[in-house]
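# This is a predicted model, with the sequence first.
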Amino acid sequence: MKRLTKWQSLLFLLGGVLMVMGAGSFAFMWRQQVVCWIFFAGAVLFTTMQSMQIYDGNNFVVKRLKRIQAVANIFFLLSALLMIDTAYMCFRPLFSSFTTYAEYVYNKWVVLLLIAALLEIYTTHRIDSEMKRDE
């Protein structure tokens, strides 16, 4: 696994902290129109730095786990976009009624964030154990 530089690791950590701060503040309804952008910036930093960790080995399991991690990264970014939509209701004009909008889009960032977090925890743990097994 390609190691991140000191600055990349710092940006990776900063992205994770911004995501936690943004999601927590948004969930507690504190300045939602500001913290959604903090979460978005954290998600972009986190996913960018994580995608820079390239695996060049031959272990099929680690390659599969990295692909699952890429799906989790996409879910992180989609949850950030849905969080922004929840704050600003950008996608509301696309639906004929508010009920339809609320049913399909409004506050669905939570579901995507939960799926992404579970995938991230699983893949991080499994990649670590597979890398130790290879050594």
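Thanks, I have the structure now. Numbers count the residues shown, from 1 in each chain.
# going forward, measure contacts between C-alpha atoms and count neighbours the same way
Noted.
# For burial, what's the neighbour tally of the nearest residue to residue 79 once chain neighbours are set aside?
Spatial nearest neighbour of residue 79, excluding adjacent residues (C-alpha to C-alpha, 6 or more residues apart in numbering): residue 109 at 4.4 Å. Neighbour count of residue 109, defined by other C-alpha atoms under 10 Å: 22.
# cool, the one 3 residues further on as well?
One way to gauge burial is a neighbour count; for residue 112, by other C-alpha under 10 Å, it gives 20.
# Show me what counts as buried in the one helix or strand it maps to.
Here residue 112, judged by DSSP states H and E, is contained in helix 109-134. For helix 109-134, the neighbour count (16 or more other C-alpha atoms under 10 Å) marks 109, 110, 112, 113, 116, 117, 119, 120, 123, 127 as buried.
# Comparison target, given below:
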Amino acid sequence: MRQLNKLESTIYIIGGIIMAAGAGLYAFLIIQPASCWLMLAGAVAFALMQSRQRYLGTQLSIRRLRRIMSLAGWGFILAGLFMVEDCHHFLRPLFSNSLGGYSSYVSIFHNNWVILLLISAIVEMYTTHRISYELRKESGNESN
């Protein structure tokens, strides 16, 4: 697995912290107009630095898990975008032509960022643990 350099590791860690802080602040109704942007910026930094960490081996299960992990990164970014939309309502005029349109808008965007964030976090935790297990197993086979 290609390791991140110091700057990339710092951006990765800070992005994760900012993403978690933004989601927490937004969920507890603290400065929501700014915290949604914090969440989005942290998610973008986290996902970009995670994508820079490449697997250079040939084991198919690790490659598959890396692809699944990148989907979790996209899920974090999408959750951030939904959070921004939930706070600022940029797309509401596109849906507000009728009562049914507004109902569709609410059912699509209102607080659904929580579901995306939860699914992405679970997938991220699963793939992280499985990749570390597979890498340990792979390095154990090389030493024999």
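Okay, I see it. Here the structure is a predicted model, which is why all the values come from computation and not from measurement.
# Overlay them and tell me the TM-score.
For these two chains in superposition, a TM-score of 0.97 is obtained (TM-score structural alignment, normalised by the length of the first structure); 135 aligned residues with a C-alpha RMSD of 0.9 Å.
# related to what we said a few turns ago, need the counterpart of the residue nearest to residue 79 of the first structure in the second structure.
Alignment note (TM-score structural alignment): residue 109 of the first structure maps to residue 113 of the second structure.
# Ok, residue 118 of the first structure next?
That one, residue 118 of the first structure, aligns with residue 122 by TM-score structural alignment.
# Mind checking which residue lies nearest the centre of the second structure?
residue 76 (2.2 Å; C-alpha atoms, centre = their mean).
# ok, how many other residues are close to residue 36 of the second structure?
With other C-alpha under 10 Å as criterion, residue 36 of the second structure counts 29.
# scratch that, residue 33 of the second structure is what I was asking about
Count around residue 33 of the second structure with other C-alpha under 10 Å applied: 15.
# Kindly report the same for the one 4 residues further on.
Other residues within reach of residue 37 of the second structure, judged by other C-alpha under 10 Å, total 21.
# do residue 27 of the first structure as well
12.
# what residue of the second structure matches up with it?
By TM-score structural alignment, residue 27 of the first structure lines up with residue 27.
# returning to that earlier point: the residue nearest to the centre of the second structure against residue 43, yeah?
Yes: if you go by C-alpha atoms under 8 Å, residue 76 of the second structure and residue 43 touch, sitting 5.6 Å apart.
# thinking again about what came up before, what residues are up against the residue nearest to residue 79 of the first structure?
78, 79, 80, 81, 82, 83 (C-alpha atoms under 8 Å, 6 or more residues apart in numbering).
# Okay, whichever residue in the first structure pairs up with the residue nearest to the centre of the second structure and residue 8 of the first structure: tell me how far apart.
Aligned by TM-score structural alignment, residue 76 of the second structure pairs with residue 76 of the first structure. As defined by C-alpha to C-alpha, to the nearest Å, residue 76 of the first structure lies at a distance of 19 Å from residue 8 of the first structure.
# same question, residue 84 of the first structure
Taking C-alpha to C-alpha, one finds residue 84 of the first structure at 26 Å from residue 8 of the first structure.
# higher neighbour count, these two?
The neighbour comparison of residue 84 of the first structure against residue 8 (other C-alpha under 10 Å) goes to residue 84, with 23 against 18.
# Not counting residues beside it along the chain, what's closest to that one?
residue 36 (5.5 Å).
# Over to residue 51 of the second structure?
residue 70 (6.8 Å).
# Now do the same for that neighbour: helix, strand or coil?
Under the three-state scheme (DSSP: H, G, I helix; E, B strand; the rest coil), residue 70 of the second structure adopts helix.
# Hmm, residue 47 and it touching each other?
Yes: shown here, residue 70 of the second structure and residue 47 form a contact pair, counting by C-alpha under 8 Å, at 7.4 Å.
# so which helix or strand takes in the residue nearest to the centre of the second structure?
With DSSP H and E as criterion, residue 76 of the second structure is part of helix 60-88.
# Quick check: which helices or strands does that helix pack against?
Secondary structure elements in contact with helix 60-88 of the second structure, counted by 3 or more C-alpha pairs under 8 Å, 6 or more residues apart in numbering; DSSP states H and E, are helix 32-52, helix 99-109, helix 113-143.
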